[in-house]
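Undergrad: this is the structure alone, sequence omitted:
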């Protein structure tokens, strides 16, 4: 049971006014991976730099990949750079893992899957774990969910020795998602302007 998988399940199950953008989710999942690496002592943060510890293995394939991909050369990688690099295509990787482990199905009509069919995790230990963590209002999961738009209630304070590191990670995820939203908006403006040129008499 990992924070990224819990986040994915929550985004699939929680009603929202808008669908979660894949890019936003990928950035949040990369942040969730970093949270778990911090919790396992696999990394520490010095300012905004990710300092790897001794490689130990995370008992999870995707987290093992994350740990293996850490920049182990000083001055090390910033949290922001990690999110953009590690986050590329990460939502698809986690959805494929959820499906392969039998924890994901589609509510669909007939025999064929449609792209519009809503994905819903089946009842499983992973789903129950995510649901319990979500109901408890655990600050990290709530904070990540808020960033991708499926949670708008106040997030509780982080506690423990790594509270400052968690705040740094969540802030970086929020900044990256905001930046990505700006890129999408600019692209839409440019596409609309291009369409208007061709439609002009």
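TA: Perfect, I can see it now. The shown structure was predicted, so the numbers you read here are calculated from the model rather than taken from an experiment. Numbering: from 1, shown residues only.

Undergrad: CA only for contacts and neighbour counts going forward, please
TA: Fine.

Undergrad: quick one: the helices in this protein?
TA: Along the chain, the stretches classed as helices by DSSP state H are 3-13, 22-39, 61-68, 79-86, 90-100, 125-135, 139-147, 163-199.

Undergrad: can you lay out the ones you listed as JSON lines showing distance to residue 119?
TA: Shown next, in JSON lines, are these (distance: least, Cα to Cα, whole Å):
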{"stretch": "helix 3-13", "distance to residue 119": "6"}
{"stretch": "helix 22-39", "distance to residue 119": "14"}
{"stretch": "helix 61-68", "distance to residue 119": "21"}
{"stretch": "helix 79-86", "distance to residue 119": "24"}
{"stretch": "helix 90-100", "distance to residue 119": "10"}
{"stretch": "helix 125-135", "distance to residue 119": "13"}
{"stretch": "helix 139-147", "distance to residue 119": "17"}
{"stretch": "helix 163-199", "distance to residue 119": "23"}
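
Undergrad: here's the one I want to compare it with:
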């Protein structure tokens, strides 16, 4: 399974509350890390350089590879995250449902209780597996999921993955700043209409 699919499965756990925008940015970062690992892309400074086009077994990863900018000056990592990440969490949910890896379940005993998604094969997505993968744990941490790992556990040993995770962190922070600014503007606008 790809890093992005693993991250999506981890994030959908009811114990975690992850914003769709944050998750979409992290999924785009996970795809990029997998593309780098597959030899399809490389990182040069803050740019993504296509490095080849090996056959990828995963459809969504193939779409990500096809979306790489193949002409210089190559795309910045941050720009890739925003472009590729648009509604990516919804894309992953639909793809995993279509592939039969996710199913809709109802909570509670009533047939009209709230719906939620869960993996079809829970044993294939053990909750502790993601804690053992430093890249997956780092991306999960970026979106607010605590891996419960100690500081002296294995860190990211790949420079390109470290760069991508750092850029994902910056993008998620920027998205939160935009949310806060909009919330403040909305509250100020509401106060204008209420009057003194």
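TA: The structure has been received and is ready for your questions. Source: prediction; values computed, not measured.

Undergrad: picking that back up, and the helices of the first structure as TSV, adding distance to residue 118 of the first structure and mean neighbour count?
TA: TSV is the format used below for these (distance: least, Cα to Cα, whole Å; neighbours: other Cα atoms under 10 Å):
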stretch	distance to residue 118 of the first structure	mean neighbour count
helix 3-13	8	22
helix 22-39	15	24
helix 61-68	24	16
helix 79-86	27	19
helix 90-100	13	16
helix 125-135	16	16
helix 139-147	19	22
helix 163-199	24	15
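
Undergrad: which residues does residue 74 of the second structure contact?
TA: Residue 74 of the second structure makes contact with 47, 48, 49 under the criterion Cα atoms under 8 Å, 6 or more residues apart in numbering.

Undergrad: ok, now residue 77 of the second structure?
TA: Listed by Cα under 8 Å, 6+ apart, the contact set of residue 77 of the second structure reads 46, 47, 48, 164, 167.

Undergrad: distance of residue 34 of the second structure from residue 111 of the second structure?
TA: Distance check for residue 34 of the second structure against residue 111 of the second structure: by Cα to Cα, to the nearest Å, it reads 40 Å.

Undergrad: equivalent analysis for residue 3 of the second structure, please.
TA: Using Cα to Cα, we find residue 3 of the second structure at a distance of 34 Å from residue 111 of the second structure.

Undergrad: aligned partner of residue 199 of the first structure in the second structure?
TA: Under the alignment (TM-score structural alignment), residue 199 of the first structure pairs with residue 194 in the second structure.

Undergrad: which ones are touching its match?
TA: Residue 194 of the second structure makes contact with no residue, according to Cα under 8 Å, 6+ apart.

Undergrad: any idea how far residue 36 of the second structure is from residue 124 of the second structure?
TA: When distance is defined by Cα to Cα, residue 36 of the second structure is 25 Å away from residue 124 of the second structure.

Undergrad: same thing with residue 71 of the second structure?
TA: Residue 71 of the second structure sits at a distance of 39 Å from residue 124 of the second structure (criterion: Cα to Cα).

Undergrad: so how far is residue 135 of the second structure from the aligned partner of residue 121 of the first structure in the second structure?
TA: In the second structure, residue 121 of the first structure lines up with residue 119, judged by TM-score structural alignment. In this structure, residue 119 of the second structure and residue 135 of the second structure are 21 Å apart, going by Cα to Cα.

Undergrad: cool, and residue 169 of the second structure?
TA: When distance is defined by Cα to Cα, residue 169 of the second structure is 13 Å away from residue 135 of the second structure.

Undergrad: contacting residues for the residue nearest the centre of the first structure?
TA: The residue lying closest to the centre of the first structure (Cα atoms, centre = their mean) is residue 29, at 2.1 Å. Residue 29 of the first structure sits next to 4, 7, 8, 87, 90, 91 when contact means Cα under 8 Å, 6+ apart.

Undergrad: to which residue of the second structure is it aligned?
TA: Here residue 29 of the first structure is matched to residue 27 in the second structure, going by TM-score structural alignment.

Undergrad: tell me how many other residues crowd residue 45 of the first structure.
TA: A total of 18 residues lie near residue 45 of the first structure under the criterion other Cα atoms under 10 Å.
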